[in-house]
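Generate a structure from the sequence data that follows.
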Amino acid sequence: MPKPLKFLENLMRPFRRRRDREAEEDLEAIAAKEQKVFRYETLAAATRGFSPKQKLGEGGFGPVYKGRLEDGREVAVKRLGMGSRQGAKEFTNEAMLLSRVQHKNVVNLYGYCTHGNDKLLVYEYVPNESLDKLLFAEPEGPRRAELDWRRRYEVVVGVARGLLYLHEDAHTPIIHRDIKASNVLLDDRWAPKIADFGMARLFPEGLTHVNTRVAGTNGYMAPEYLMHGALSTKADVFSFGVLLLELVSGRKNSSFIPLADADADTLLEWAWKLHRKGQSLDLMDPALRTTAVPEQVKMCVHVGLLCTQADPKLRPDMKRVVVILSKKPSTLEDPTRPGVPGSRYRRRALGPGGSRYSGESSSSMTSPSASASASISTVASSSNANNTATISRTSARSHSQPSHQRK
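Model prediction:
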């Protein structure tokens, strides 16, 4: 390290330590005030001494164990791996954000524990698998069949309501930053719960966006965020739109294999071209043939495309999305070309359908490389990997991605 940089690093170190210490003290104060502090002995007993037989999975943060408290509640205990500095920051971030969040479509944090070098978060146990385990299962397999259209539509509505709560009704607005199928857990009634808040950010009211380090998953990040670090609630809207199109098609956007006659390199582009031809139903997962409601499928494709438009100003907010999904299909504006990594948008004169913006491909921009990142759900194993990219504005670097109950 050059001497000037080393000197600056040494100069900043005490301030960083103090900041980290203050964050932990704030977390403990919140937990104590809300009676969310657990004794280490209680959690050790609940997990049978953190027995390997109780282990649900392991990822970037460390292992997650299933446990049962003395009052009968089943829990998932996330235990921070030793020596994980980056993980410690995200671990604390997740605890501080979730400590004041209460919504049926957001995973419930029961409490927090510190014991020496051990840091543990205690969540409700969500018995069914994460959404990706079913949605991207073998096309003709029994697991895919469990996720019929009614359940998929309930997932769409539930995730939309959870995001609306985070964006508008939480104590301070929260941007999740990593909405994807593997971060949606399904409870015993198949209700969706948004999980993994390790990268979430508070978003003070009155701001249009904040500039920040880019972190998220390849295939789900909005172009303005990926390219410029401009973060707003519309970045979550974009990710939700991708998830919605994945639920309809049963295909993963980040690993989309172009069809021979589709003339599209991404799921979003394929959906847009089918929509323009009036053939949205051709996007539908074949597993849904016997259970799908055609009008709902078409509406979901339309909403997904509105949410993934290149220009964030054209995307609806989550309040409007929830309203659309909760009512009978109505006339919606035509979506413009979806945004993809490496694309930009520009103003133009009014086009067909009153559109003022169009997507414009930019050959000089390239999408970042993705790193394999383990995700853990209540029933997932350490072999479950997701392509996750953590990108700075000037370079891409690997980053282990945490995921509640899948870590």
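
going forward, measure contacts and count neighbours with C-alpha atoms only.
OK.

tell me the helices in the stretch 201-350 of the chain, going along the chain?
223-228, 233-249, 267-276, 294-307, 318-326 (DSSP state H, counting those that start in this stretch).

Which stretch among these approaches residue 160 most closely?
helix 318-326 (6.1 Å; CA to CA).

For the stretch 51-200 of the chain, which segments count as helices?
For the stretch 51-200 of the chain, the helices defined by DSSP H, counting those that start in this stretch cover 85-98, 131-135, 142-146, 149-164.

now these as a markdown table including distance to residue 68 and mean neighbour count?
Shown next, in a markdown table, are the helices of the stretch 51-200 of the chain (distance: least, CA to CA, whole Å; neighbours: other CA atoms under 10 Å):
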| stretch | distance to residue 68 | mean neighbour count |
| --- | --- | --- |
| helix 85-98 | 20 | 20 |
| helix 131-135 | 24 | 22 |
| helix 142-146 | 28 | 15 |
| helix 149-164 | 26 | 21 |
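
and residue 116, which of those helices is closest to it?
helix 85-98 (13.7 Å).

tell me which element residue 373 falls in.
Here residue 373 is covered by strand 371-374, with elements defined by DSSP states H and E.

For the comparison step, fold the sequence that follows:
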Amino acid sequence: MIGYCYEIAHKDVEYQGKLVWSQVIDRALCFEYMKGGSLAKHISAESCIHNWPITYKIIKGTCEGLHHLHKGGEKKIFHLDLKPDNVLLDEELVPKIGDFGLSELFGSSYTHQQSSTKGTIGFMPQEYIHNRKVSPKNDVFSLGVIIFHIMAGEKGYSDYWDARRRPNFSPKIQHKFIESVQEYWKKKMETMEGYRWDETDLLGVTRCIDMAMRCVEDDRDKRPYIKDIINELNKLDSEVSEMLKKDPKPPIGQLKRKNRVNDLEAVKQNKSFKYLGKDIVVDPSQELCFPFESNKNTLVENRALVQAGS
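Next comes the predicted model:
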């Protein structure tokens, strides 16, 4: 919230058979305009619609927002209804957490119990659904579901959740699921023109899906605190930074431009068009010269026709 404004009006109202001079206050809350809309609009049935660097930016930004709520001051804030609809993105796709209609303020004690259950089905942990217990781990569970939706879509999370409920669930099955997510993102990014998928991307995808799995553990004691998640992501950023120092990756925009220049070189070398990209884009920095020469015989014939017609 950016701020608020209010207007006071005075009027007579009836109270216990008498007219009473009262103040009527109308308030309006002012919120930041989030041009990107809710995160839900950026998630398809399979994953986040953006490339991996932007997707990771959204994941980490959401984690940082939740960390800000949980660390608080004297009072810590538990959101209790964290879901993609309540994560808003600005013009630069920076996420911010909104809609605190169900949020609660708590003191130093980390575990509380509510008289009734409120929230969104699918984003609430078992201890809250059955016993109405409230702790920071409630929001961590919801965060894990959000990350699952971002990385594997709602169906991917549903498939994983069903597998977890089967008697034969094992670390091997869990590892296969991680591999399937890795392969999905690898194929998705390789379809992007000029993008170079490498070990830094693979590391990020692996850490994030593993983190999501730990966040949705049935036993809340096995779930990490949000401060631990932030530490993990900061460590990941440091590792990726060191890896890129040894093998720098050009920005996506430069990679696209380089790929288009290669396509133009292929044209100059008279290579078959079937080996080029899906669409040929003329780079403004390249000057195309076509050595076409007018057909002299055709010009002579045209002149003869003109003279005959005149």
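
Give me the TM-score for these two chains.
Overlay of the two chains. TM-score (TM-score structural alignment, normalised by the length of the second structure): 0.59; 212 aligned residues with a CA RMSD of 3.4 Å.

would TSV of the helices of the stretch 201-350 of the first structure with distance to residue 91 of the first structure and mean neighbour count be doable?
Below are the helices of the stretch 201-350 of the first structure laid out as TSV (distance: least, CA to CA, whole Å; neighbours: other CA under 10 Å):
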stretch	distance to residue 91 of the first structure	mean neighbour count
helix 223-228	23	23
helix 233-249	21	27
helix 267-276	33	20
helix 294-307	30	22
helix 318-326	27	17
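
Report the buried residues of the strand holding residue 373 of the first structure.
Neighbour counts using 16 or more other CA atoms under 10 Å place 371-374 of strand 371-374 of the first structure among the buried residues.

on that earlier part again, and the helices of the stretch 51-200 of the first structure as CSV, adding distance to residue 251 of the first structure?
Formatted as CSV, these follow (distance: least, CA to CA, whole Å):
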stretch, distance to residue 251 of the first structure
helix 85-98, 29
helix 131-135, 8
helix 142-146, 12
helix 149-164, 13
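
Show me the one of those helices that comes nearest residue 211 of the first structure.
When the helices of the stretch 51-200 of the first structure are compared by CA to CA, helix 85-98 sits nearest residue 211 of the first structure, at 18.0 Å.

which bit of the second structure covers the closest one?
On the second structure, no counterpart of helix 85-98 of the first structure exists by TM-score structural alignment.

again, but for stretch 64-74 of the first structure
Under TM-score structural alignment, there is no match for stretch 64-74 of the first structure anywhere in the second structure.

now do stretch 387-394 of the first structure
Under TM-score structural alignment, stretch 387-394 of the first structure corresponds to no residues of the second structure.

So what does residue 209 of the second structure match up with in the first structure?
Using TM-score structural alignment, residue 209 of the second structure sits opposite residue 301 in the first structure.

Report the contact partners of the nearest residue to that match once chain neighbours are set aside.
Counting by CA to CA, 6 or more residues apart in numbering, residue 301 of the first structure lies nearest to residue 245, which is 6.1 Å off, once chain neighbours are set aside. For residue 245 of the first structure, the contacting residues are 267-268, 271, 300-301, 304, by CA atoms under 8 Å, 6 or more residues apart in numbering.
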